[in-house]
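S.K.: Sequence and predicted structure, then a few things I'm wondering about:
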Amino acid sequence: MTAPGNNYCELDDLAESTEFLAKTRHHIHHNPELSFHEVDTSELVAQNLAQWGYQVTRNVGGHGVVATLKVGHGTRSVSVRADMDALPILEETGLPYASRHAGRMHACGHDGHTTMLLGAARHLAATRNFSGTVHLVFQPAEEAGRNSGAQQMIADGLFERFPCDAIFGLHNHPGYPAGTFMFGSGPFMAASDTVKITIHGRGGHAARPHLAVDPILIAGSLVMALQSVVSRNIDPTQTAIVTIGMLNAGIAANVIPESASMALSVRSFSPAVREQLQQRITELVTLHVQGYGGRVEIDYQQGYPVLVNTEAEAEFARGVAEELVGPARVIAPFGPVTGSEDFAYYLQHKPGCFLRLGNGDTPMLHNASYDFTDGNLTVGAAYWARLVERFLGQEKIA
């Protein structure tokens, strides 16, 4: 870590940007766009960055935008990423800037993430207080679950076209005080897999169950059996989650249906545990259904991998936060976080750190009443500006 100096970005340096940042976020929040459809958001981002003097590359991995600024003769480079997409949720905040599109909402704070990075971009372009190259990565489709924006930007040559020595990103975190930073090294966020199960029985009359193979009975029994996977198969010192989020069957009380369907969310923090979960769930479901005389189809979909922060970059990022807001507003170590993030794909290629920023006492993420805290906008923008300045050297460039 470079020795701290007194010429890096401070919170007060972003005070004059408060109105601009709030207006920008409210505009993005009012006009949400779902994964793979971030046309207007990416154009807003690109236009601002071009106006501030960045070399702007559009349509990276879809609607992705990468803004590059090289200052001085420094040879190091750093990337910072923000996500842009919204969720298919009907907003219930009642805010004056609430979504104008029914069924679309920024319920995860990506409007805030994008705005914070824009605030940092504006400050960095005005001050140019570094020597080296910064790439600002505005990513689409983080919420996609599979074939996400990170995967598509990487496939489109992100790291070959915009090489960097490290990459950083963050996500807001309701339930912790706004302006509080949280860090962890190593496995920090979970791998997330989805399992779709279709149980085929034999339909019949409710009055003659002995002539049928009841898929609802099988599904109900399977719900309980699946609870044993973590409690009796996974090392108790490891973190793993199996949640049954969907169970559908039948349309009438007096009819035994032909089939029942289930969907599971499976979370883990190590490749070995992830593999063990898939093997055990597949075996248990198959044999359990067969034991009742049914037949089963299992579609096991691996989603985002474990997000693993590298130790040196996590320590560097933590140090920047302590300089900016003081040690009392920094929590380290923090985690593990059982949510998942496609930022994990970047960290399979480059060292870096993904961190959390407290959003205050707000509803949880993906909730129809959630809203990003505007007070975090200057904090996040100042943090990203300072991190870039610290990573790319401490001498002011004329």
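M.R.: Cool, the structure landed.
S.K.: For the rest of this, base every contact and every neighbour count on C-alpha atoms.
M.R.: Fine.
S.K.: ok, how many other residues are close to the residue lying closest to H123 once chain neighbours are set aside?
M.R.: Nearest residue to H123 in three dimensions, chain neighbours excluded: A385, at 6.9 Å (CA to CA, 6 or more residues apart in numbering). If you count neighbours by other CA atoms under 10 Å, A385 ends up with 27.
S.K.: residue contacts, A385?
M.R.: 9, 120-121, 123-124 (CA atoms under 8 Å, 6 or more residues apart in numbering).
S.K.: The helix or strand harbouring it: how far from the chain's middle?
M.R.: A385 belongs to helix 376-391 when assigned by DSSP states H and E. Centroid displacement of helix 376-391 relative to its chain, using CA atoms, centre = their mean, to the nearest Å, is 19 Å.
S.K.: likewise stretch 221-235?
M.R.: Relative to the chain's own centre, stretch 221-235 is displaced by 27 Å; criterion: CA atoms, centre = their mean.
S.K.: Touching, D193 and A263? I think so.
M.R.: No - using CA atoms under 8 Å, D193 is not in contact with A263, being 10.5 Å away.
S.K.: Those two: who's more crowded?
M.R.: Legend: neighbour count by other CA under 10 Å for D193 and A263, higher for D193 (23 against 19).
S.K.: State the distance from that one to G186.
M.R.: To G186, D193 is 20 Å away according to CA to CA, to the nearest Å.
S.K.: again with Y292
M.R.: From Y292 to G186 the distance is 43 Å (CA to CA).
S.K.: who touches stretch 58-69?
M.R.: Applying CA under 8 Å, 6+ apart, the external contacts of stretch 58-69 come out as 36-39, 42, 45-46, 49, 53-57, 125, 133-140, 149-150, 152-156, 158.
S.K.: Give me the distance between the two termini of that stretch.
M.R.: Between the opening and closing residues of stretch 58-69 there is a gap of 15 Å (CA to CA).
S.K.: max-length helix in this protein?
M.R.: Assignment by DSSP state H gives helix 271-291 as the longest helix of the chain.
S.K.: Of the contacts of A385, which is the nearest to V308?
M.R.: Nearest to V308 out of those is A120 (CA to CA; 24.9 Å).
S.K.: any idea where the helices of the stretch 201-350 of the chain begin and end?
M.R.: Using DSSP state H, counting those that start in this stretch, the helices found in the stretch 201-350 of the chain span residues 215-233, 271-291, 311-325, 343-347.
S.K.: ok, structure two:
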Amino acid sequence: MPVLNRIAGFASEMAEWRQHLHTIPEIMFDLPKTSAFVAEKLREFGVDALHEGIATSGMVAIIKGRGDGPVIGLRADMDALPMVEETGLDYASTHDKAMHACGHDGHTTMLLGAAKYLAETRKFAGSVALIFQPAEEFGAGAQVMCQEGLMDRFGIDQVYALHNAPGTPVGHFYTTPGPIMAAADSFRIYVKGAGGHGAMPHQTRDPVVAALAIATAIQTIVSRNHYAMNDLVVSVTQIETGSADNVIPEYAFIGGTVRTFDKDVQAMVMQRMQQIVEGQAAAYDVDAKLEYEVGYPPTINHADRAEFAARVAREVSGVDAVNANQTPEMGAEDFAYMLEERPGAYLFIGNGDTAGLHQTSYDFNDEVAPIGASFFARLVETAQPVQGD
């Protein structure tokens, strides 16, 4: 049975919560309406303690079980994306240029569903810490919560999170031991030459050809500077320069992203990129400056916790619905910071045949929420069973 009976009984309520959250998307740490709604529901459910204002708008709700025991952490992200929604839904975003295009409204709803069930039943030992986090998309909210003492303050021993996966059948899960998502760095390259008339290039130091040469040379980092079996992505995603067809500009800009799993590979990319920028600048007689920003670290599951979580997922959805050896993805996730501090695992749950993440037509599938809530609930009950039950 994919959904616990009690959770199935309030599945329609969960859809209402989720659709309400969808109408009020908020960005980064500024989540006043979202956090207020979540806090209201948690108090309504009767959690034992609610700690608000962590990382500005984040919160942790504590539910105590039966008797002494450890503390298990469950995390949901609450923030949205700065996008204009184009779904045409009755419950579409009412906030200008903000949209729940990654399903964080669904993630929050799944954890709220688990909270309602766990507060009612309390069929577990120890405690559960329900972590509602801001700023996953931008701002590294998980890192900020950890820096503010999340794990030690609440005595969390292990921690788990779910993310929806469009294109994967509803009720299916996938995860893997070790790296599951990549580190995400960004780079910006500023090229300065000497502009002039497009008909007299000999009187200029053209930053455009230098920028194109730099962008082309950067691609050789993947093809010629790293072992092919080590995952690596280097993508130039921005080239900006010029204002008219007969003007050679003074400046050019290059931007992009780097995705890695291994710190040595990351260090190699940083070194080679600096060498390429300096070398091409000299070759084309321009000035060039590289700004390389190290972003979220790789999301690395602890092997035994990933296998444990997969076992629970199989109990919820069946053996054939769980892939415990999924190929890692090159996307990034700030839950990585929590996994650096405590053992745990990150899993994906199928969203069905829907639009993809970060698309203006995306919507979280409400059929998924009771399944995810059941997984969270069973995770707690299995990890921390009541003695004698």
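M.R.: Looks like it came in fine. None of the values given here were measured: they were computed from a predicted structure.
S.K.: picking that back up, which residue range of structure 2 does the longest helix of structure 1 align onto?
M.R.: Aligned using TM-score structural alignment, helix 271-291 of structure 1 spans residues 263-283 in structure 2.
S.K.: re earlier: okay, the helices of the stretch 201-350 of structure 1, which one's buried deepest?
M.R.: Highest mean neighbour count of the helices of the stretch 201-350 of structure 1: helix 343-347, a mean of 23 (counted as mean count of other CA atoms under 10 Å).
S.K.: I'd like the distance from that helix to the chain centre, please.
M.R.: Relative to the centre of its chain, helix 343-347 of structure 1 is centred 10 Å away, using CA atoms, centre = their mean.
S.K.: Repeat that for stretch 385-392 of structure 1.
M.R.: 23 Å.
S.K.: same deal with stretch 141-149 of structure 1?
M.R.: Distance, centroid of stretch 141-149 of structure 1 to centroid of chain: 9 Å (CA atoms, centre = their mean).
S.K.: Now do that stretch: everything it contacts.
M.R.: Residues outside stretch 141-149 of structure 1 that contact it (CA under 8 Å, 6+ apart): 34-36, 61-62, 64, 83-87, 139-140, 150, 303-304, 341-342.
S.K.: Span of it from start to end?
M.R.: Stretch 141-149 of structure 1 has an end-to-end distance of 5 Å (CA to CA).
S.K.: cool, stretch 57-71 of structure 2 as well?
M.R.: Terminal residues of stretch 57-71 of structure 2 are spaced 22 Å apart (CA to CA).
S.K.: residue range for that stretch in structure 1?
M.R.: Counting by TM-score structural alignment, stretch 57-71 of structure 2 lines up with residues 63-77 of structure 1.
S.K.: Tell me the buried residues in that stretch?
M.R.: Of the residues in stretch 63-77 of structure 1, 63-71, 76-77 count as buried by neighbour count, 16 or more other CA atoms under 10 Å.
S.K.: about what we covered before: make a ChimeraX selection of the buried ones in the contacts of stretch 58-69 of structure 1.
M.R.: Burial among the contacts of stretch 58-69 of structure 1 is assessed by 16+ other CA under 10 Å; the matching ChimeraX selection reads:
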select :36,37,38,42,45,46,49,54,56,125,133,134,135,136,137,138,139,140,149,150,152,153,154,158
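S.K.: coming back round to it: could you check the angle the helix holding A385 of structure 1 makes with helix 311-325?
M.R.: Angle of helix 376-391 of structure 1 versus helix 311-325, following axes from the mean of the first three to the mean of the last three CA atoms, to 10 degrees, is 120 degrees.
S.K.: counterpart of helix 376-391 of structure 1 in structure 2, which residues?
M.R.: Aligning helix 376-391 of structure 1 against structure 2 (TM-score structural alignment) gives residues 368-383.
S.K.: And for stretch 23-34 of structure 1?
M.R.: Counting by TM-score structural alignment, stretch 23-34 of structure 1 pairs with residues 16-27 of structure 2.
S.K.: Tell me how far that stretch lies from the chain's centre.
M.R.: With CA atoms, centre = their mean as the basis, the mean position of stretch 16-27 of structure 2 lies at 18 Å from the chain mean.
S.K.: What lies in contact with it?
M.R.: 33-34, 79-82, 91-95, 98-100, 105-106, 108-109, 135, 366.
S.K.: Same question for stretch 110-120 of structure 1.
M.R.: Residues from elsewhere that reach stretch 110-120 of structure 1 (CA under 8 Å, 6+ apart): 14, 17, 21, 24-26, 28-29, 45, 49, 80-86, 136, 138, 170-172, 372-374, 377-378, 380-385.
S.K.: Out of those residues, list just those in helices.
M.R.: The helices, defined by DSSP H, take in 21, 24-26, 28-29, 45, 49, 377-378, 380-385 from the contacts of stretch 110-120 of structure 1.
S.K.: Filter the contacts of stretch 16-27 of structure 2 down to the ones in helices?
M.R.: Per DSSP H, the contacts of stretch 16-27 of structure 2 map to helices at 33-34, 105-106, 108-109.
S.K.: Farthest pair within those?
M.R.: Spatial extent of those (CA to CA) is set by the pair K33 and G106 at 15.8 Å.
S.K.: what about the closest residue to M270 of structure 2 other than its chain neighbours, how many neighbours?
M.R.: Distance criterion CA to CA, 6+ apart; nearest residue to M270 of structure 2, sequence neighbours excluded, is Y292 at 7.3 Å. When neighbours are defined as other CA under 10 Å, Y292 of structure 2 has 18 of them.
S.K.: which residue in structure 1 lines up with Y292 of structure 2?
M.R.: Alignment note (TM-score structural alignment): Y292 of structure 2 maps to Y300 of structure 1.
S.K.: quick one: that match and V306 of structure 1, what's the gap?
M.R.: According to CA to CA, Y300 of structure 1 stands 17 Å off from V306 of structure 1.
S.K.: cool, and L124 of structure 1?
M.R.: Separation of L124 of structure 1 from V306 of structure 1 (CA to CA): 32 Å.
S.K.: Can you pick out the residue with more neighbours from the two?
M.R.: Of the pair L124 of structure 1 and V306, V306 is the one with more neighbours under other CA under 10 Å, namely 29 against 23.
S.K.: got a list of what the most centrally placed residue in structure 1 touches?
M.R.: In structure 1, the centroid-proximal residue (CA atoms, centre = their mean) is E341; its distance is 3.5 Å. Residues in contact with E341 of structure 1 (CA under 8 Å, 6+ apart) are 142, 189-190, 304, 307.
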